[in-house]
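[1] This is the structure alone, sequence omitted:
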């Protein structure tokens, strides 16, 4: 089922000199890059649609963590890893393949690009590359990533139908899935982030309809700078909180920090919109 022989053939065929390329590609299915991509799209493009995909992403984290933990199938042996890895021990299904399928596929649906063959092909290539990079790096078997991508697509279609274009519903679903994820995984950091982000999203999404439109490229640049600073501060604060507080208090604090971080990300346009930033002529 996990296609171990095919996985070994892929690893052996991949030139070790290109490992850095595989590492770069795999990050496009990781939480950090996906968060940055979605945040920038939210700040600079159609905010309701981007917020919808953000809600899919945080809901998906809780779902895939519970699924992986309950199935409990291990990753490949460490002697085939091409990079150091200290994350969760479960390999089936692949979380990166799931996330890539969910987020990039979600962008196709939310931004109404699912009828565009070029957009569909590009999305498929990104999902395939992220998935194969996990096999190349030795962190998953080929079967893990195939199932991960398919489960991601299935989850996307289901949540897209349930949420029905309302980001707040997506974030509420994320909170519902986040609670069992925290309990089943014993407080996995990703589960805490997803739960906190979902709660923050529920609070902030009530203001989406009243956010000001982007007025200029200059304002867009300021928004990315302010929002990026907020993300950096949130990540730093989460690390500090995790190291200073006791094991009993740290999970609740991490959830609170991430709730505040998602509120800051989603409401940053309101704060920047109050600044006197004039329009920038597109021809300049």
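    Ah, there it is. Note that this is a predicted model, so its numbers are computed, not measured. Residues are numbered from 1 along each chain as shown.

[2] going forward, measure contacts and count neighbours with C-alpha atoms only.
    Will do.

[3] what about the strands in the stretch 101-250 of the chain?
    With DSSP state E, counting those that start in this stretch as the definition, the stretch 101-250 of the chain shows no strands.

[4] And the helices in it?
    Per DSSP state H, counting those that start in this stretch, the stretch 101-250 of the chain carries helices over the ranges 117-136, 142-163, 167-185, 189-204, 217-244, 250-273.

[5] Dump those into JSON lines; add mean neighbour count and distance to residue 3 as well.
    Shown next, in JSON lines, are the helices of the stretch 101-250 of the chain (neighbours: other CA atoms under 10 Å; distance: least, CA to CA, whole Å):
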{"stretch": "helix 117-136", "mean neighbour count": "20", "distance to residue 3": "11"}
{"stretch": "helix 142-163", "mean neighbour count": "20", "distance to residue 3": "5"}
{"stretch": "helix 167-185", "mean neighbour count": "23", "distance to residue 3": "27"}
{"stretch": "helix 189-204", "mean neighbour count": "26", "distance to residue 3": "28"}
{"stretch": "helix 217-244", "mean neighbour count": "16", "distance to residue 3": "37"}
{"stretch": "helix 250-273", "mean neighbour count": "21", "distance to residue 3": "37"}
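
[6] next up, a second structure to put side by side with the first:
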């Protein structure tokens, strides 16, 4: 049964063939690579609102897991109504159009519509650039442009993009209410939501490359953010005793998130599915942590000291647990034992 209401013919009729590539480029405003790059740049370079940017990073990861799970739950196909036949385009534009306008997988709801809603409305709500009205107007224009392009390209029905926008708005409202309700920093809450969504996606869609990567990324981002918050607490502490509680709490959170990634990398082949997901998680943990260290002198000193003493402790533990060390210790023990006995009982 088709989900369409005859929306393709009137929309595609007003778009000339030469504009097909332009429509395909517009749809990239809602593609994963563009949204990830956009949010990542804001997180790295907008230091004054870094926690709000971290929330959007967490929402982005959660949204990607959510749309993947929903697509697998409904398993509805895409329409077969391309805007233009790729063979009719000039040969030099065909690879670009194929890379930007073609889509595979399930069609309901629209991932582009859902993700642009989460990212653009989330940024409009969280950031303080320009005025409140202009931010939301810009977000609305971006969402509308992406939704229109998905219908025009023939890769989604109207109901797909409407459902995507509706789910995105519902997710934002619920997520913001949860963050406001609980007394925990919003970055931690957002990344925790990403872990929950990633786990649900792993169960619903099966253990495939996408679901494993999303869960690994969520764990890595959560662990990295705990290190960021830990560094802030330690740097702001006036006395060592003030840093004990955050050191324990954030340390446990970070270890709980990063330990599965370390185990996956250590136990599985580097190119296996769990190891690839874990590597993505480690990369995202570094991505979350590095810009904070870069822009804070006190954080740099703290992390330098932490890395130094952690490395020294690891080397010392490795030395103590080495079989060579134990054999050398036993040999020295026997030698000193012989000397001690000869001293206590001298030969007559």
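    Ah, there it is. Just so it is clear, the structure is predicted and the values come from calculations on it, not from any experiment.

[7] circling back: so which of the helices of the stretch 101-250 of the first structure is nearest residue 52 of the first structure?
    helix 167-185 (4.5 Å; CA to CA).

[8] ok, average deviation of the closest one from the second structure?
    For helix 167-185 of the first structure, the mean deviation from the second structure after alignment is 1.7 Å (mean CA distance after the TM-score superposition for the first structure).

[9] closest one to residue 75 of the first structure among the helices of the stretch 101-250 of the first structure?
    Set against residue 75 of the first structure and scored by CA to CA, the helices of the stretch 101-250 of the first structure come closest in helix 142-163, at 9.1 Å.

[10] what's the average distance of that closest one to the second structure?
    Its aligned residues in the second structure lie a mean 1.2 Å from helix 142-163 of the first structure after superposition (mean CA distance after the TM-score superposition for the first structure).

[11] so that helix matches what in the second structure?
    Using TM-score structural alignment, helix 142-163 of the first structure lines up with residues 158-179 of the second structure.

[12] and the matching stretch, how far out from the chain's middle?
    The chain centroid and the centroid of stretch 158-179 of the second structure are separated by 19 Å, computed with CA atoms, centre = their mean, to the nearest Å.

[13] Repeat that for stretch 304-321 of the second structure.
    30 Å.

[14] so that stretch aligns onto which residues of the first structure?
    Using TM-score structural alignment, stretch 304-321 of the second structure corresponds to no residues of the first structure.

[15] sorry, back to before: with residue 102 of the first structure as the reference, name the closest of the helices of the stretch 101-250 of the first structure.
    helix 142-163 (5.0 Å).

[16] And the equivalent of residue 68 of the first structure over in the second structure, how close does it get to residue 231 of the second structure?
    Alignment note (TM-score structural alignment): residue 68 of the first structure maps to residue 71 of the second structure. Using CA to CA, to the nearest Å, one gets 39 Å for the distance from residue 71 of the second structure to residue 231 of the second structure.

[17] repeat for residue 224 of the second structure
    From residue 224 of the second structure to residue 231 of the second structure the distance is 11 Å (CA to CA).

[18] again, but for residue 141 of the second structure
    Distance, residue 141 of the second structure to residue 231 of the second structure, using CA to CA: 39 Å.

[19] before we move on, the earlier item: looking at residue 71 and residue 231 of the second structure, which is more packed in?
    residue 231 (25 against 20; other CA atoms under 10 Å).

[20] is it true that that one touches residue 301?
    No: using CA atoms under 8 Å, residue 231 of the second structure is not in contact with residue 301; the gap is 10.1 Å.

[21] coming back round to it: can I assume the match of residue 68 of the first structure is in contact with residue 109?
    Yes: assessed by CA under 8 Å, residue 71 of the second structure is found in contact with residue 109 at 6.5 Å.

[22] circling back: out of the helices of the stretch 101-250 of the first structure, flag the one nearest residue 103 of the first structure.
    When these are compared by CA to CA, helix 142-163 sits nearest residue 103 of the first structure, at 8.3 Å.

[23] Going by contacts, tell me the helices and strands next to the closest one.
    helix 4-13, helix 47-71, helix 95-110, helix 117-136, helix 167-185 (3 or more CA pairs under 8 Å, 6 or more residues apart in numbering; DSSP states H and E).

[24] Counterpart of residue 59 of the second structure over in the first structure?
    Counting by TM-score structural alignment, residue 59 of the second structure corresponds to residue 56 in the first structure.
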